[in-house]
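# the following block contains a protein sequence and its predicted model.
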Amino acid sequence: MSQFRTEHDLLGDREVPNEAYYGVHTLRAKENFHITGTPISTYPELIKALAMVKQAAAEANYQLGHLNEAKRNAIVTACKAITDGALHEQFVVDMIQGGAGTSTNMNANEVICNLALESMGHKRGEYQYLHPNDDINMAQSTNDVYPTALHLAVYRSLDPVFDAMTILRDAFLNKAQEFNDHLKLGRTQLQDAVPMTLGQEFKAFAVSINEDIVRLKQSRELMCDVNLGGTAIGTGICTHPAYAAIAVQELAKVSGVPFVSAEDLIEATQDCGGFLHVSGVLKRAAVKLSKICNDLRLLSSGPRSGFCEINLPAVQAGSSIMPGKVNPVIPEVVNQVAFEIVGADATVTMAVEAGQLQLNAFEPVIAHSLLRSMKLLENACHTLTEFCVTGITANRDCLEQNIERSIALVAALNPYIGYKAATAVATEAFSTDRNIRDVVLQRGLMSEEELNEALRADQLIQPRELCTKTR
């Protein structure tokens, strides 16, 4: 038996390996695009999304009488198998490709077709019984299939990102509760500011992360508007008037995502603003997470000549030449993930801008950038939670010493002695290396009882009704 089958396309005949479920178009694309080394199968949600779109199209064409029951059943069965994880290895085209995603669409058409042919009792490549273009791609174009599938893939790929961010947020909240009574100095511009608790600092981290969970959930609502049924440029050429509505309804049913037809399919076919918005919010989340990691590195710096207010878990030796050195490698790797996501957002920005007239030909690089960024952010959040945040401990002695030695405490005395006197106290305390309490008492500005009340720990970290002296 021959190890190959002959398939034909616009450019002529090609020998396709018999074991392949893909066909001639995919074969040529596989040969043409040696770019990232990342096949589309790297992102299972994209493959599943393509299968769901094809299933929804087959259902719509069947309901409209354009596809017979035998073909419809074979296509739907094949699509369900792929959605369940079958044959993902047959999706071999590089993520970044020319042709606005046509090679990805045809990869899906060919794999679904050949799998369906087998269920009908035919051999792979016997397209006279079921055809990749005429049947699997009926009433479709790459220009509505690819963006619709990407909308679905992005929507579903955000779920594990939300889960990872939520776990990280909760880890910070747990630490906030653990450190709730650990008084420390806040800092602005890396200089001593006013007191707070370490718990308040960690709660702020949690709130920051939660804000981005909310924003990402809001941004993915834009993915629910799709141009399925618009075909080539949004006019719906080669479709029945009722096809778009039925196809979108079927896609919503099979995916569980509340898809609706875009208000204007021509606009939706050429515009990639939804992807740009999601990318921007991903960048926001990554940048803010990187800032948190910067803070963790600063707060743990030292351990004897830095801030040394917290201890990060030691997960590996830090130096090949300095014995005993331990580096903050987990926050550092999250920083680098953020840099990657920022770069990916720049790529998405340029790709969205580069669209021309009725189509954006650069959606493949948008897909690659978005799906990769989401996976990176998901992995980074899990890594930061498991190998860093849950194991953080506080150096309480260092926190208390910093509070006692700081001249920043004088800010709490402004309502009692005034800014001018407080400035003089701070200047003297700094120049003589004394603490604020001693200078205030020596100058007779407050009694010891008044001073103790003004500098009571619980009074330093929240609003309070002030007992100010008349000045």
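Now that the structure is in, tell me what you want to look at.

# okay, CA-based contacts and neighbour counts for the rest of this
Noted.

# list the contacts for Phe179?
Applying CA atoms under 8 Å, 6 or more residues apart in numbering, one finds that Phe179 lies in contact with 197-199, 394.

# adding distance to Leu359 and secondary structure, write the residues you listed out as CSV.
CSV is the format used below for the contacts of Phe179 (distance: CA to CA, whole Å; DSSP: H, G, I helix; E, B strand; the rest coil):
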residue, distance to Leu359, secondary structure
Thr197, 54, strand
Leu198, 52, helix
Gly199, 51, helix
Ala394, 55, strand
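
# mind putting these into TSV with distance to Gln128 and neighbour count?
Output for these, formatted as TSV (distance: CA to CA, whole Å; neighbours: other CA atoms under 10 Å):
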residue	distance to Gln128	neighbour count
Thr197	73	22
Leu198	71	26
Gly199	69	22
Ala394	71	19
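
# okay, pairing it with this:
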Amino acid sequence: MEYREEADTLGTVRVPATALWGAQTERSRHNFTTGPLMPLPVIRALLQIKLAAATANRDLGEIQEEKAQLIIRAATDLLALPDDELQRDFPLHVYQTGSGTQTNMNVNEVIAHQTIKYDPTSGVLPNDDVNHGQSSNDTFPTAMAITARVAVRELEGAVQHLIDELAVKEAAYENVVKIGRTHLQDATPLTFGQEVSGWVSMLEHDWDFLKSLDDSLLELPIGGTAVGTGLNAVPGFATAVAAQLSKVYDQPFTAKSNKFFGLAAHSGINVVHGGLKTLASDLLKIANDVRFLASGPRAGYNELNIPANEPGSSIMPGKVNPTQAEALTMAATRVMGNDVTITVAASQGNFEMNVYKPVIIETFLESADLLTGTVSGFADKLIHGMTVNADRMAELVATSLMTVTALSPYIGYHASAEIAQAAEREGTTLREAAVKSGQVTAAQFDQWVNPLAMTNRDRSMD
């Protein structure tokens, strides 16, 4: 491999000849070699920040028109690259300095070297020009807020899609009666539509929680520079940058925020990820319900039929497994673990700056991406094609002992319990045991024990 020499304040470094990065990136590439690469959404957000900063600095008379145009052109061309091509010049890992300085400098260096392609005499410098009026301490958390906001909005769309798919099932099966279960034991009947309505409401609440929280990601710490005082950033710079970023992302970002808070704390990301954790908890419950109700087909509940998306076993022919539910539950457990990581990392805002920034945003984006993908798969590849086994549901209702609850208002709790116990003990139906008890007639039993009526499906909830 051929190399060129690049220099920084620590000396000279050999850099691969074709690489767009410079000395600081090369040092980091060797000093920090562990873990995943910095997420590309963060890189793209930093490129947008550099583009907006060059525009603002030009308009405010802080850098020359020629240099500004070169920086704008370089950032624009880099942003136009597909992910696989863009990744080539951004080789740094998440586990680096806690401020994200190496990644910020990676972006600065790549833009500066890109300008040389247009004009070998450009004179654009990574620190003095591309990073003008900025610090890693304010650009990186600005990128964090932007990428988190975008990721959450995408997740909200996936959750709404799942709600819509479940609502179809709720309506389709509003009159299909099944046995309810509490404590994993038989309970009174409900319709499958009612059961699904509970899932829908859970997700609607989760969606509302996220919507109520995600505006906390609109505050951008840009303009705070090193410690929040705004040293070396001219008046109007932060507002101009935030305005351009708002147009690019079609989001109402604002630079009107406490910069000391923006550098030292990541409360917004922390609280929003709490919403992701809550969503994950509810998704885990829903997915578990679906896969247990679909268990069988001969030795399980067998109340639901799920799509056969792929062979379920490498040894057992004809097996169908709830793979989409399993993927979703695995993602949910990962998100719960990620919430602990973010909670601890967000607490480490020592003095003027939190130094866990890269792991906070990488973890947040992983959670959002996992949920967006698995929720979409669960909706499209399982819920959409799911049907009920109505005969099996009717069979379980007919043989359940807990429909005896409907007799309690007429003959009392104690007498009703004796009937259920007798039916269980003697292996008879509840109806046979009730008539044999002498407490009710066959006609009374048929009138009072009406599973569909017991669901109160036409009654509005008080």
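In hand now; what should we look at? Just so you know, these numbers come straight off a predicted model, no measurement behind them.

# so which helix or strand takes in the residue nearest the centre of structure 1?
The centre of structure 1 sits closest to Met374, judged by CA atoms, centre = their mean, with a distance of 3.4 Å. Here Met374 of structure 1 is covered by helix 363-387, with elements defined by DSSP states H and E.

# name the helices or strands packed onto that helix?
Helices and strands touching helix 363-387 of structure 1, as assessed by 3 or more CA pairs under 8 Å, 6 or more residues apart in numbering; DSSP states H and E, comprise helix 142-178, helix 273-299, helix 329-353.

# ok, average deviation of that helix from structure 2?
Once the two structures are superposed, the average separation between helix 363-387 of structure 1 and the matching residues of structure 2 is 1.3 Å (mean CA distance after the TM-score superposition for structure 1).

# OK, contacts around the residue nearest to the centre of structure 1?
Under the criterion of CA under 8 Å, 6+ apart, the contact list for Met374 of structure 1 reads 157-158, 161, 282.

# let's see 6 Å
Shown here is Met374 of structure 1, which makes no contacts under the criterion CA atoms under 6 Å, 6 or more residues apart in numbering.

# any idea what it aligns with in structure 2?
Matched across to structure 2, Met374 of structure 1 falls on Ala368, judged by TM-score structural alignment.

# Thr269 of structure 1 too?
In structure 2, the residue equivalent to Thr269 of structure 1 is Leu263, according to TM-score structural alignment.

# go ahead and confirm that match touches Phe351.
No - look at Leu263 of structure 2 against Phe351 with CA atoms under 6 Å: they stay out of range, at 9.7 Å.

# so between those two, which is more surrounded?
Set side by side, Leu263 of structure 2 and Phe351 show unequal neighbour counts under other CA atoms under 10 Å, the larger going to Leu263 at 31 against 11.

# how far does the host helix or strand of the more buried one sit from its chain's centre?
Under the criterion DSSP H and E, the helix or strand holding Leu263 of structure 2 is helix 259-264. Put simply, helix 259-264 of structure 2 sits 25 Å off its chain's centre (CA atoms, centre = their mean, to the nearest Å).

# what's that helix packed up against?
Contact analysis of helix 259-264 of structure 2 by 3 or more CA pairs under 6 Å, 6 or more residues apart in numbering; DSSP states H and E lists strand 353-354 as its packing neighbours.

# so what touches the strand it packs on?
Judged by CA under 6 Å, 6+ apart, the contacts made with strand 353-354 of structure 2 from elsewhere in the structure are 263-264, 348.

# again, but for stretch 412-421 of structure 2
Residues contacting stretch 412-421 of structure 2 (CA under 6 Å, 6+ apart): 401, 408, 433-434.

# same thing with stretch 303-312 of structure 2?
Residues from elsewhere that reach stretch 303-312 of structure 2, judged by CA under 6 Å, 6+ apart: 293-294, 319-321, 385-389, 392-393.

# rerun that using 10 Å as the cut-off
Contact with stretch 303-312 of structure 2 is made by 178, 192, 290-297, 317-324, 381-394, 396, as judged by CA atoms under 10 Å, 6 or more residues apart in numbering.

# please indicate which of the residues you listed are buried?
When neighbours are counted using 16 or more other CA atoms under 10 Å, these contain these buried positions: 178, 192, 290-291, 293-296, 320-324, 381-384, 386-388, 390, 393-394, 396.

# ok so, going back, distance to Gln177 of structure 1 added to the contacts of Phe179 of structure 1, as CSV?
Converted to CSV, the contacts of Phe179 of structure 1 look like this (distance: CA to CA, whole Å):
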residue, distance to Gln177 of structure 1
Thr197, 10
Leu198, 9
Gly199, 6
Ala394, 12
